[in-house]
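> Below: sequence and its predicted model.
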Amino acid sequence: MTASIVPILPETIALAAEILSEGGLVAMPTETVYGLAADAANPEAVARLYEAKGRPRFNPLIAHVSSWEMAQREAGFPPLARTCAEAFWPGPMTLVLPARAEGRVCDLARAGLETLAVRWPGHRAAAALIEAFGRPLVAPSANRSGHVSPTRAEHVAEDLGERISLILDGGPCVVGMESTILGFQDGEPVLLRPGGLATETISAKLGRSVRAYAGQSGINAPGQMKSHYAPRARLRLNAAAPEDGEGFLAFGPLVPGDLSLSTSGDLVEAAANLFGMLRSLDTRFERIAVSPIPFTGLGEAINDRLERAAYREAG
């Protein structure tokens, strides 16, 4: 049976919370991308989520909360992490923090790590569902693992419609890019994954630079796999123009028959359009060429997603 797509109403939020309390899976909108929600405290529900997505179990999940109190019950907040949270929550920022021993997020959701990735989403429907449920929800992108992330309810239905119970339709995602993930080493902020909040914005607020993570200890936060966000088609990056048989994803003036992330060169608009346009071209072409994207602002996150989408294992 294919999951129903339903509007955001008090009765559908209540239905979604009931499904979650029974260990089911529900897709919910956030400002970043649509998330596949499950009870973060229920190992069986989390296992179903991993199975539905085909997600490797060594890849940790983000716990989504709806209040300061809920966040502080699950994780410890060093001073700089608290500053970040006070400045950017609710919003597209995830913080990787020491997990509290008394926290409710299960070990499977944390992939056995002693840290916990936590986010307070800014979307009213996500906040309402977490509030109605009463405890944290894990909610990775609501798509098959490694595929292009969903920014509309119909994207979720295409990937997971027969694997989940309900899809809450909140319209297109405003940010359209997964959250920025920030960790802390020796008291300093470390970028674990660029995302919907520009690194420059974080640095300006903190009054210090945010350095890139250079550790070699494997995956310690979501979204760090080399191959991720990938369409079926092969991607060719930094292309000035398409070759014969290629679809073209432009950045700037639109070429007839192709798509442009932003005809005006607006990186915020480009981030919001990225996954939807990749999905659209993926249905029509076996190869996609992509214009160069500046590395400033949200361009850092856009390039990160494109590089992972283009990655293919040797051989």
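That came in fine, so what should we check first? Numbering: from 1, shown residues only.
> CA atoms for contacts and neighbours, from now on please.
OK.
> just the helices in this structure please.
In the chain, the helices defined using DSSP state H lie at 10-21, 43-53, 68-74, 79-88, 124-133, 153-160, 199-206, 267-282, 299-310.
> Same list as before, those that is, but in CSV and with distance to residue 261 included.
Output for the helices of the chain, formatted as CSV (distance: least, Cα to Cα, whole Å):
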stretch, distance to residue 261
helix 10-21, 33
helix 43-53, 27
helix 68-74, 35
helix 79-88, 26
helix 124-133, 26
helix 153-160, 18
helix 199-206, 21
helix 267-282, 4
helix 299-310, 10
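> Can you tell me which of those is nearest to residue 227?
helix 299-310 (4.8 Å; Cα to Cα).
> now that closest one against helix 199-206, angle please.
Relative orientation of helix 299-310 versus helix 199-206 (axes from the mean of the first three to the mean of the last three Cα atoms, to 10 degrees): 140 degrees.
> Identify the residues contacting helix 299-310?
For helix 299-310, contacts defined as Cα atoms under 8 Å, 6 or more residues apart in numbering pick out 148, 177, 193-196, 198, 225-231, 234-237, 267, 271, 274, 293-295.
> returning to what we had before: now for the helices of the chain, which one comes closest to residue 188?
Proximity to residue 188 (Cα to Cα) singles out helix 79-88 among the helices of the chain, at 7.7 Å.
> Can you report how many residues lie near residue 26?
25 (other Cα atoms under 10 Å).
> still on that earlier bit, can you say which of the helices of the chain is nearest to residue 28?
Of all the helices of the chain, helix 124-133 sits nearest to residue 28, with 6.2 Å by Cα to Cα.
> here comes the other one, which I'd like you to weigh against the first:
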Amino acid sequence: MNHEQLLSLPPDVAGLEKAAAILQRGGLVSFPTETVYGLGADARNNAAVAGIYEAKGRPSFNPLIVHVPDVSAAESYCVFNAAAQHLAQGFWPGALTLVLPLRADAGISKLVTAGLDTLAVRVPDHPVAAGLLRAFGGPVAAPSANPSGRVSPTAAAHVVAGLGGRIDAVVDGGDCAVGVESTIVSCIGEPALLRAGGIPVEALEACLGAPLKTLHDPSTPIAPGQLASHYAPQGKVRLNASGAGKGEVLLGFGPVEADLNLSVAGDLTEAAARLFACLHELDAMGAEQIAVSPIPDHGLGRAINDRLKRAAAPR
């Protein structure tokens, strides 16, 4: 497969039907969600799911998120407890992934779950993603559409640059609005935060009326996005910088002089939407040393800091 063979499909009915047909025959299709672009395959097809791992160079012990069109579809694959039902009612469709017990008759490839008896599932809040899921009529496994460990894509051009010679098609639905991946909550027993993301933890805790536990072991991930080194640009990243040192490019936040700025106004929503696009731009600039301004660690700031800490981790 080469760049010329990568289909760029429009986000209309005809384009989504072509994308669904590719999925049905075991191909790989990138599509936009409200968070980032996903790399989709039929979650029931072992060979197709193996293609995701091969295209991304992703470790096979790192589980995948399955995307479905609605709550009833999710319930056909997973067992919901009261907390899961409450969260799904409050935040689906949206940037929330729930990790739930997998039904014995779900038919989901073991490559999706990395052999676990749980499934990470979500209902995306994006018209193109929703249209593709309806056209396909089945569960779509879809991690972010980037080489493993690299910066996640928030535009079709990012997908083409990273995976253009390795996948079949990309549905070009414009830029992603949220810009960071979904928040992941385990509902195996007491609800626990597995990954900060597009839904602030404070909103989830308000919905549940109780604080979330935090579970994390990067050596044995039970959900996507838990590896210690992830979302990394080419250059070395230094966090909580008051300014750029010698040879550094500054990725700013707030009213600071910077080469690039996530949000001059200090708006966390804008910063989250711009984060991965700015990291891609730093790569395009050839930045070898990157300093990043401090980001407030609340609301979407927690998700931004999570991604930046992984980008700065030793590789």
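On my side now, so go ahead. What you are looking at is a predicted structure, and each value in this text was computed from that prediction instead of being measured.
> so what's residue 17 of the second structure closest to, chain neighbours aside?
Leaving aside its sequence neighbours, residue 17 of the second structure sits nearest to residue 135 (Cα to Cα, 6 or more residues apart in numbering; 6.2 Å).
> need the contact list for whatever residue of the first structure lines up with the one you found.
Matched across to the first structure, residue 135 of the second structure falls on residue 132, judged by TM-score structural alignment. Neighbouring residues of residue 132 of the first structure by Cα under 8 Å, 6+ apart: 13, 14, 17.
> Quick one: buried ones out of the residues you listed?
13, 17 (16 or more other Cα atoms under 10 Å).
> Please tabulate the contacts of residue 132 of the first structure in TSV, including the columns distance to residue 186 of the first structure.
Below are the contacts of residue 132 of the first structure laid out as TSV (distance: Cα to Cα, whole Å):
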residue	distance to residue 186 of the first structure
13	41
14	43
17	39
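> just the contacts of residue 132 of the first structure now: which is nearest residue 91 of the first structure?
Of all the contacts of residue 132 of the first structure, the one with the least separation from residue 91 of the first structure (Cα to Cα) is residue 13, at 20.4 Å.
> what stretch of the first structure lies opposite stretch 42-59 of the second structure in the alignment?
By TM-score structural alignment, stretch 42-59 of the second structure lines up with residues 39-56 in the first structure.
> what's in contact with that stretch?
By Cα under 8 Å, 6+ apart, the residues outside stretch 39-56 of the first structure that reach it are 20-21, 23-25, 36, 38, 57, 63, 104-109, 135-138, 142-145, 160, 163-164.
> one more time with 6 Å, if that's ok
With Cα atoms under 6 Å, 6 or more residues apart in numbering as the test, stretch 39-56 of the first structure has contacts from 23, 104, 105, 106, 136, 137, 138, 144, 145, 163.
> show me what contacts the equivalent of residue 170 of the first structure over in the second structure?
Under the alignment (TM-score structural alignment), residue 170 of the first structure pairs with residue 173 of the second structure. Going by Cα under 6 Å, 6+ apart, residue 173 of the second structure touches 11, 32.
> any idea how far residue 173 of the second structure is from residue 200 of the second structure?
Distance of residue 173 of the second structure to residue 200 of the second structure, given as Cα to Cα, to the nearest Å: 25 Å.
> and residue 251 of the first structure, how many neighbours?
When neighbours are counted by other Cα under 10 Å, residue 251 of the first structure registers 21.
> For the alignment partner in the second structure of residue 236 of the first structure, which non-adjacent residue is spatially closest?
With TM-score structural alignment as the criterion, the equivalent of residue 236 of the first structure in the second structure is residue 238. Once flanking residues are discounted, residue 238 of the second structure sits nearest to residue 291: 4.8 Å by Cα to Cα, 6+ apart.
> isn't that neighbour right up against residue 250?
Yes. Judged on Cα atoms under 6 Å, residue 291 of the second structure makes contact with residue 250 at a distance of 4.7 Å.
> which residues do the two both contact?
residue 244.
> Looking at these two, which one has more neighbours?
With neighbours defined as other Cα under 10 Å, residue 291 of the second structure and residue 250 compare such that residue 250 has more, 26 against 23.
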